[in-house]
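Engineer: please work out how this folds:
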Amino acid sequence: MKCFRINSFGSLDALNMRIEDEPKPSRREVLVKVRACSLNYRDLSMLFGKGTLSPRKGLIPLSDGAGEIVETGDDVSRFRKGDRVAGIFFPNWQAGALTQDTGRGAWGLEEDGWLTQYKVISEEALVSIPQHLSFEEASTLPCAAVTAWNSLMKPRQLKAGQTVLIQGTGGVSLFAVQFAKLLGVKVIALTSTQEKEQLLREQGADHIINYTQHCDWYQQVRELTEGRGVDRIVEVGGPGTIAHSIKSCTKGGEIILLGFASGGNSMLNFMDIYASGAVLMPMSVGSREDFEDMNRAISQAQLHPLISRTFTFDDAVEAWRFMQGKKHTGKIVITLQ
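Structural biologist: Okay, here's the model as predicted:
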């Protein structure tokens, strides 16, 4: 089989295709023929040594993938040959709270990921994918979609009529818009171009703020909410946006900390944090149970993920380069035949 491995960090030149033996499943494991995988900002940041994650050298990258089971090991009971499946982000987190134990073994960080033609995986680390989705669409779900789902459902589910602030048009943000509209939640979205504004309108965003025209965009958020602020913020920007997010949140509202895509160095004002009354909560994707709950909602609504561009497996490095250019809206997918 063909696969890609990362043997060093700091450059796209570190992504190397290799020919290896096809793996064989053991007890309670299945062999998945990978049909598609997708990129997250996490993958790019790990390759270039940004953020807090330090992957092991020599691993197959990517946390997200979907495919078809082509062989089963002994005692497999959850799936059968021919089933369409996707991997969960944390292979040992089936339900409950994230712990040090359930958070181990993350794909592309501690264990081989999904940028490969075949993958052996525990049956416990898989979910069935919605029937109406293609493999390419399903491959976008494990990280970005589950993260977006939980950012609206936890620590408490947003209620119809409440308001959420979404930042940008990356994978998590667009899934959050789609899920918010399923819940009847009002959406205020931040973006930078007319093209992205149109995309957000098509997905149902109620109000859109162009942050290149409104540097102090929290003022527009306050105006749109009659001075109250939003109930929740899906915070993917990080250092470059958190100060304005704090000023945009209603008292007792929640800022779900998910990423650091905006870069920069934020000097937070303690009195702004104190006066806001906001709850700042880091969140890390979700469990298999969360994934399955989300898939039921996706199936019921016949929701389709938004894919920016699809690349072939042989052009996988170009997919990473496309993400590096930050010109995508939605998910970047690598398809395998």
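
Engineer: please make it C-alpha for all contacts and neighbour counts, starting now.
Structural biologist: OK.

Engineer: three-state assignment of Leu174?
Structural biologist: helix (DSSP: H, G, I helix; E, B strand; the rest coil).

Engineer: one more, so I can put them side by side:
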Amino acid sequence: MTAQIPTATRSYYFPTRGSYKNLALQTTPIPALRSTSVLVKVRAVSLQYRDLLVASNRYGISGIKENLVPCSDMAGEVVATGSDVTRWKVGDRVCANFTTDHLDGDITAEIFDTSLGAALHGVLTEYRDFPDYCLVRIPEHLSYEEASTLPCAALTAYNALLGPKPVKAGDTVLVLGTGGVSISGLQFAIASGATVIATSSSDAKLAIAKKLGAAHTINYNTTPDWDKEVVRLTEGRGVDHILEVGGPGTLEKSIAAVRYAGYIHIIGFVAKNPAPLTNIIGSCIGKAIILRGILIGSVAQFESMNRLICARPELTRPVIDKVFKFDEAIDAYAYLESQKHVGKVVIRVATV
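Structural biologist: Sure thing, here's the model as predicted:
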């Protein structure tokens, strides 16, 4: 235990949801620390598309906390430990897993009910206690801001590409867009020896993807039949893995772009114009395609991902577009909504 434990924390919360502009600050007492819990000083928080959905009441789950403290992704410093905690000590740098009870193996409904920033209060706060088992040590070479991008975007990409059918050298990976998950996926694929094709509506964003190692880039505004271009670039074979963040507006083209028995990892639904379901079902059967839904990942996967990050630091350093101050949280949400970013948008909660 530490001698001086903070007694109160400032946090953002939603008195009412409907817009991120409803975010308000509150000061609340920090509850007594349970014997198996760890109190963490939050240093940085990164934002997800999910945070916009939660704020606007478009996140399709029930049971979201009233007066919700939002956000799921943080990096911070241990400031106190419960009496039974042996794994962590004051001063350790840690991230919390997105779903606190997802330790290993398949997720369940009960585990999903421990997701931060929705079913549980989130991390946009100065201090928060966590169960000791849900914390993961931050790689030494990463800053708090960089580490805050790992729990959702990076782990989602890692689970997709290094889950049941791990990407391997010589594979081809297609990433849609240049948001947090896609950029992390690009980096992990390159670190694993794969060839990456990236799409975007912006040539400037595609130039960044090129610098990060993408072998091929496609502007889907100037090349609307991007699926045919992917097939051409792979000499008719199609790609082995697709990080499918578009959903209804891109899934049909992803099915056309993937190889026979290839993997399409269903991660998001940011694109509109849904394709007829009959087209999708018939194509999946006809090509023996594996569609796999991704719900972030486990603590065990988080630790494995960090080993990859430490093994290939030059290829896997998180890409941060912009960092906002704690009192600029609403501005950070607005910037994320603008879709001007490449990589991640981060809120720096504490500097000392």
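
Engineer: the residue nearest the centre of the second structure: what's it in contact with?
Structural biologist: Residue closest to the mean C-alpha point of the second structure, counted by Cα atoms, centre = their mean, is Ala153 at 1.7 Å. By Cα atoms under 8 Å, 6 or more residues apart in numbering, the residues touching Ala153 of the second structure are 48, 180-181, 184, 296.

Engineer: give the aligned equivalent of it in the first structure.
Structural biologist: Aligned by TM-score structural alignment, Ala153 of the second structure pairs with Ala144 of the first structure.

Engineer: now Gln48 of the second structure
Structural biologist: Using TM-score structural alignment, Gln48 of the second structure pairs with Asn40 in the first structure.

Engineer: could you pull out the helices for the stretch 251-352 of the second structure?
Structural biologist: For the stretch 251-352 of the second structure, applying DSSP state H, counting those that start in this stretch gives helices covering 251-257, 277-287, 299-311, 313-316, 329-338.

Engineer: count of neighbours near the aligned partner of Ser254 of the second structure in the first structure?
Structural biologist: In the first structure, the residue matched to Ser254 of the second structure (TM-score structural alignment) is Ser245. Ser245 of the first structure has 25 neighbours, counted by other Cα atoms under 10 Å.

Engineer: ok, Ser245 of the first structure touching Ile233?
Structural biologist: Yes: under the criterion of Cα atoms under 8 Å, Ser245 of the first structure makes contact with Ile233 at 7.1 Å.

Engineer: any residues in contact with both of those two?
Structural biologist: Ile255.

Engineer: can you tell me the closest non-neighbouring residue to Glu318 of the first structure?
Structural biologist: Nearest residue to Glu318 of the first structure, sequence neighbours excluded (Cα to Cα, 6 or more residues apart in numbering): Phe311, at 7.6 Å.

Engineer: what separation is there between the alignment partner in the second structure of the one you found and Val349 of the second structure?
Structural biologist: When the second structure is aligned by TM-score structural alignment, the residue opposite Phe311 of the first structure is Phe324. Plainly put, Phe324 of the second structure is 9 Å away from Val349 of the second structure if you go by Cα to Cα, to the nearest Å.

Engineer: higher neighbour count, the two?
Structural biologist: Between Phe324 of the second structure and Val349, Val349 has the larger neighbour count (other Cα under 10 Å), namely 26 against 20.

Engineer: that one -> the first structure?
Structural biologist: In the first structure, Val349 of the second structure lands on Leu336 (TM-score structural alignment).

Engineer: so is the nearest residue to that match once chain neighbours are set aside in a helix, a strand, or just coil?
Structural biologist: Using Cα to Cα, 6+ apart and skipping the chain neighbours, the partner closest in space to Leu336 of the first structure is Arg35 (4.8 Å). Look at Arg35 of the first structure: counting by three-state DSSP, its state is strand.

Engineer: Arg35 of the first structure: how many residues sit nearby?
Structural biologist: 25.

Engineer: doesn't Asp64 make contact with it?
Structural biologist: No: look at Arg35 of the first structure against Asp64 with Cα under 8 Å: they stay out of range, at 11.3 Å.

Engineer: mutual contacts of these two, please.
Structural biologist: Residues touching both Arg35 of the first structure and Asp64 (Cα under 8 Å, 6+ apart): none.

Engineer: one step back: count the residues that sit near the match of Gln48 of the second structure.
Structural biologist: Using other Cα under 10 Å, the number of residues around Asn40 of the first structure comes to 21.

Engineer: against Gly170 of the first structure, how distant is it?
Structural biologist: Distance of Asn40 of the first structure to Gly170 of the first structure, computed by Cα to Cα: 9 Å.
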